[in-house]
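Quick one, fold the following:
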Amino acid sequence: MRELAIVQPYVPQYRVPFFEGLSRALEADGVTLRVIAGTPTGAQEARADAAQADWLETVTPRGLDIGSRHLSLTYSRSLWRNADAVIVPHQGTSLDAVSAIAYRGSRRVGVWGHIAPYTSPLNVIDGAIERWQLRRARHVFAYMPGGAEFARRVGVESSRITTVMNSIDSADLESELTHQSATLARASLHARGVPDGRYLAYVGGLDESKRITFLARALDVLHGRNSDVHLVVLGTGEQSGILGPAAARGQVTLLGYGGTADKAAVLLGAEAVVNPGRIGLIAVDCLASRTPLITTEWPWHAPEVEYLTKGVHMHVAANDVSAFADAMDRGASGALAPADDAWPDPPTIQAMVQNFRSGVRRLLR
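Coordinates of the predicted model:
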């Protein structure tokens, strides 16, 4: 059996089905998978979604903040130095990633992640390091086609790139959506404080990357207009308190962190999902539940925004609080929902596993 190690900053709960599926698939290829990760800190820890699994090997995270930059000084090399191959995050500020590629020796090293700078502008140093990582890595695993195209533009041969088609276990959500009745789901939400009537949903972490302050300001605008838009929030994070004033005046119901059944109950009755910034895997939830997404013309959405078609599944307001409030008003009326036949099937975790498995085969070839 050959050994492959995958290094992660931390493993959120939604990644568990992927790693367990990949482990089974690679075992059939004669490859043992080890997943090595730090424990979450800061905003990630506040999301309360860290995975607990007996196969997960953890290391103590270490970091250093220099201005707006966070350097990850976590060093897990002692755990994977005897592996045949290691896949590290594509991250110019990660000591693990830089050292794995710089001192790879005979070991085969891959990188995975967004690959393109989707969610924030890169400074000159980080950009240069990340392009060096791409060119020197044996194989590149890009979440989405845009990342794969970026790798090609900086000189990586197509044969060394795998497009993963990043996803979550949408089958579990689809099953819950099928088996939960709208009546019982609504009764469950009502028992948790959600008032009767139409509502919008926010699903995900509550931190700066999701522009929670912007969302709170839009709610202030709606309150000033005497709008009856109600927002149901499933998720938690270090900025939960920013939505406290809107919750106190009855605009928002804060449900906290929830699992798949909670997500299905919220999405079943939602007129639309709102996310003013950094659209990510919520795009998969929207496809699975056939719920339109309201967002903004913000340049730093995550790769999974590529799953949604603007003007069909995704309604994009100007990057302005009042314009976003207008879109929320329209969305709450049900006016944004496309026809049922406009929805493609969501990407599956099974397809993601097979795509990644194909890349691992090429990495180890």
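
contacts, neighbours, all on C-alpha from now
OK.

show me where the stretch 51-200 of the chain has strands.
For the stretch 51-200 of the chain, the strands defined by DSSP state E, counting those that start in this stretch cover 56-59, 63-66, 69-72, 85-89, 108-113, 139-142, 161-163, 200-203.

Tell me which residues of the last one come out buried.
Using 16 or more other Cα atoms under 10 Å as the test for burial, strand 200-203 gives 200-203.

now those as CSV including distance to Arg361?
Below are the buried residues of strand 200-203 laid out as CSV (distance: Cα to Cα, whole Å):
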residue, distance to Arg361
Leu200, 43
Ala201, 40
Tyr202, 39
Val203, 35
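
who's in contact with Asp126?
Contact analysis of Asp126 by Cα atoms under 8 Å, 6 or more residues apart in numbering lists 91-93.

Show me which of these is closest to Ala342.
Gln91 (36.5 Å; Cα to Cα).

if I read this right, His70 contacts Leu95, doesn't it?
No. Taking Cα atoms under 8 Å as the definition, His70 is not a contact partner of Leu95, at 11.3 Å.

who has more neighbours, the two?
Between His70 and Leu95, counted using other Cα atoms under 10 Å, the more crowded position is Leu95 (18 against 12).

pretty sure Gly38 contacts Thr60?
Yes. Under the criterion of Cα under 8 Å, Gly38 makes contact with Thr60 at 5.7 Å.

quick one: common contacting residues for those two?
Common contacts of Gly38 and Thr60, defined by Cα under 8 Å, 6+ apart, comprise Thr74.

In terms of neighbours, single out the busier of these two.
Shown here are Gly38 and Thr60; by other Cα under 10 Å, Gly38 has more neighbours (20 against 12).

So which residues of the chain form helices?
For the chain, applying DSSP state H gives helices covering 16-28, 42-46, 77-80, 95-102, 124-136, 145-153, 170-179, 182-191, 212-224, 244-248, 260-269, 282-289, 321-332, 349-364.

Nearest to His230 among those would be which one?
So among the helices of the chain, helix 321-332 is nearest, using Cα to Cα, at 8.0 Å.

Next, the angle from the closest one to helix 212-224.
Angle, helix 321-332 to helix 212-224, by axes from the mean of the first three to the mean of the last three Cα atoms, to 10 degrees: 70 degrees.

helices and strands around helix 321-332, which ones?
Under the contact definition 3 or more Cα pairs under 8 Å, 6 or more residues apart in numbering; DSSP states H and E, helix 321-332 sits against strand 200-203, helix 212-224, strand 293-296, strand 314-317.

if we go to 6 Å?
Applying 3 or more Cα pairs under 6 Å, 6 or more residues apart in numbering; DSSP states H and E, we find helix 321-332 packed against no helix or strand.

any idea how far the spatially closest residue to Ala247 that is not a sequence neighbour lies from Ser240?
In this structure, Ala247 finds its nearest non-sequential neighbour in Thr253, 5.9 Å apart by Cα to Cα, 6 or more residues apart in numbering. Counting by Cα to Cα, to the nearest Å, the gap from Thr253 to Ser240 is 11 Å.

One more: Pro303?
Using Cα to Cα, we find Pro303 at a distance of 25 Å from Ser240.

Could you also give me the structure for this next sequence, so I can compare it with the first?
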Amino acid sequence: MKKVLIIQRLLPHYRIDFFNKLRTTLAANGVELSLVYGKDIQSQKNDEADLEWATYIDTQEIKLGNTELYWQPSLPYLPGKDLVIVEQANKNLINYLLLVRRLFSGHKIAYWGHGLNRQANPNDFRNTFKKAFLTRCDWWFAYTSQVKEFLAENGFPRDKITTVQNAIDTTELTNQYNSLTASDAEELKNELGIQSDNIGLYVGGIYKEKRINFLIKAADLIRAQVKDFHLIVVGSGVEASVVKEAASTREWLHYVGPKFGLEKVKYFKIARLFLMPGLLGLAVLDSFAQQTPTVTTNFPFHSPEVEYLENGVNGVMTEDTVERYAYEVSQLMQDEARREQLVEGCKVAAKKYTLTHMVHNYAEGILKCLHLSPVVQLPEINR
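As a prediction, this is how the structure comes out:
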């Protein structure tokens, strides 16, 4: 049986289903999957998890000036592995050891990631350094099709790149959303003291790149145009105090902290729009699965999954100004026919970007890298 090891610095909740299903799919095809992961003890997102069959190891943080580096003592788990898959991250020291090991022993390694840091200038030192290592692996698991194109343009063989189509379990989210009734929605609105349907929702980490101040300024303008507008903020992070302070002076702004599972889905059930003017990534899939169109901006530092949003089809991308963003949200709040068209687009996208597709893509890439033919046939899917 071939053996594969994936090393993750962090294990967020949304990855649990993926790793469980990938492990099952690979086992059916004669491949044993192991997972080693760490945690960020300083994280305020409250979104990290544990996995019974995986191995937790303490991650050591090393300060080098203003830079944080991470060492995961995962060497005991390397022997006997036919392939080791790591996140493509400059700060993960284990990656450099694996590159040296590959150079002298021929052991296969693969990268999984974005290709470059999309929250920084493409030509800054960090991305220049990252590009220097782009081709020094045996296989690439690219988050999206645009990441694959970037890798190919920078010299990595196209036939050794798997487009993962990064996703979460949208099927389960859709089922949970559809299981909620109108009375469930009214009950939550009553708890929050909301007597309006014009509700905007933010769900995610609360930190600088998410541009919470931008969101609050826009919300003030929206409220001036849509008199019964309410904004609900779900999540936690280093800038949570900004939301709490704003909510203390705005009776229409509701901060409810982090929510998971069905509790989080309930907030999508009462919202008309998903508001994310800053960094947008996997959260766009939440909006698809829960039929709540995203309104974002052409912010230059989105994550790769922003390519799933089709402007005017399953969401809206505005100019990157508070005024324009507020105007577009206000217009959508008052144009139900247009909003419903976007909802239909969300339903279509939710069926395209699924965890099942991601698992099959990833498993197929591993089998190709190991020169194995599927024992259990993987279905053809849209890429």
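
Next, count neighbours for Gln176 of structure 2.
Neighbours of Gln176 of structure 2 using other Cα under 10 Å come to 18.

which residue sits closest to it, ignoring its sequence neighbours?
In space, Gln176 of structure 2 is closest to Leu262, 6.5 Å off (Cα to Cα, 6+ apart).

Give me the neighbour count for that neighbour.
Neighbours around Leu262 of structure 2, by other Cα under 10 Å: 14.

Ala28 of structure 1 too?
Neighbour number of Ala28 of structure 1 under other Cα under 10 Å is 9.

Alignment lookup: it to structure 2.
In structure 2, Ala28 of structure 1 lines up with Ala28, judged by TM-score structural alignment.

Who has more neighbours out of Pro303 and Ser240 of structure 1?
Relative neighbour count places Pro303 above the other of Pro303 of structure 1 and Ser240, with 27 against 19, counting by other Cα under 10 Å.

Ignoring the adjacent residues along the chain, who's closest to the more buried one?
Of all residues not flanking Pro303 of structure 1 in the chain, Met144 sits nearest, at 6.0 Å (Cα to Cα, 6+ apart).

Not counting sequence-adjacent ones, nearest residue to Asn127 of structure 2?
Closest residue to Asn127 of structure 2 apart from its sequence neighbours, by Cα to Cα, 6+ apart: Leu116 at 5.8 Å.

Can you report how many residues neighbour the one you found?
23.

Ala12 of structure 2 contacts Lys45, doesn't it?
Small correction: residue 12 of structure 2 is Pro, not Ala. No. The criterion here is Cα atoms under 6 Å, and Pro12 of structure 2 misses it with Lys45 at 9.6 Å.

quick one: which of the two has more around it?
Comparing Pro12 of structure 2 with Lys45 by other Cα under 10 Å, the one with more neighbours is Lys45, at 19 against 15.

ok, the match of Ala28 of structure 1 to Glu364 of structure 2 distance?
According to Cα to Cα, Ala28 of structure 2 and Glu364 of structure 2 sit 12 Å apart.

got it, and Asn90 of structure 2?
From Asn90 of structure 2 to Glu364 of structure 2 the distance is 27 Å (Cα to Cα).

Compare those two and say which is more crowded by neighbours.
Using other Cα under 10 Å as the criterion, Asn90 of structure 2 and Glu364 rank with Glu364 on top: 23 against 18.

Now check structure 1 for the residue matching that one.
By TM-score structural alignment, Glu364 of structure 2 lines up with Ser358.

What sits closest to Val226 of structure 2 if chain neighbours are left out?
Ser330 (6.4 Å).

what about the one you found, neighbour count?
21.

With Gln13 of structure 1 instead?
Count around Gln13 of structure 1 with other Cα under 10 Å applied: 15.

May I ask you to confirm that it is in contact with Ala53?
No. When contacts are counted by Cα under 6 Å, Gln13 of structure 1 is not listed as touching Ala53 (9.4 Å).

Roughly how far does Asp220 of structure 2 sit from Val226 of structure 2?
Distance of Asp220 of structure 2 to Val226 of structure 2, computed by Cα to Cα: 10 Å.

where do the contact lists of these two overlap?
Residues touching both Asp220 of structure 2 and Val226 (Cα atoms under 6 Å, 6 or more residues apart in numbering): none.

got the contact list for the closest residue to Arg278 of structure 1 other than its chain neighbours?
Excluding the flanking residues, the one nearest Arg278 of structure 1 by Cα to Cα, 6+ apart is His301, at 3.8 Å. Neighbour list for His301 of structure 1: 119, 278-279 [criterion: Cα under 6 Å, 6+ apart].

aligned partner of His301 of structure 1 in structure 2?
Per TM-score structural alignment, the equivalent position to His301 of structure 1 in structure 2 is His302.

circling back to that earlier point, pick the one among the buried residues of strand 200-203 of structure 1 closest to Met1 of structure 1.
For these, the closest approach to Met1 of structure 1 (Cα to Cα) belongs to Val203, at 40.8 Å.

contacting residues around that closest one?
Residues in contact with Val203 of structure 1 (Cα under 6 Å, 6+ apart) are 234-235.

and it, how far is that from Leu134 of structure 1?
Separation of Val203 of structure 1 from Leu134 of structure 1 (Cα to Cα): 33 Å.

Check Leu206 of structure 1 too.
Distance, Leu206 of structure 1 to Leu134 of structure 1, by Cα to Cα: 31 Å.

Verify the stated contact: Glu130 of structure 1 with Gly92.
Yes. In terms of Cα under 6 Å, Glu130 of structure 1 counts as a neighbour of Gly92; the distance is 5.0 Å.

How many residues are close by Ile41 of structure 2?
10.

where's it relative to Ala142 of structure 2, distance?
Using Cα to Cα, Ile41 of structure 2 is found at 28 Å from Ala142 of structure 2.

Same check on Trp252 of structure 2?
From Trp252 of structure 2 to Ala142 of structure 2 the distance is 41 Å (Cα to Cα).

which one of those two has more residues nearby?
Taking neighbours as other Cα under 10 Å, Trp252 of structure 2 and Ala142 compare with Ala142 leading, 25 against 20.

Could you measure from the more buried one over to Gly365 of structure 2?
Taking Cα to Cα, one finds Ala142 of structure 2 at 10 Å from Gly365 of structure 2.

next one: Tyr207 of structure 2
Applying Cα to Cα, the value for Tyr207 of structure 2 to Gly365 of structure 2 is 34 Å.
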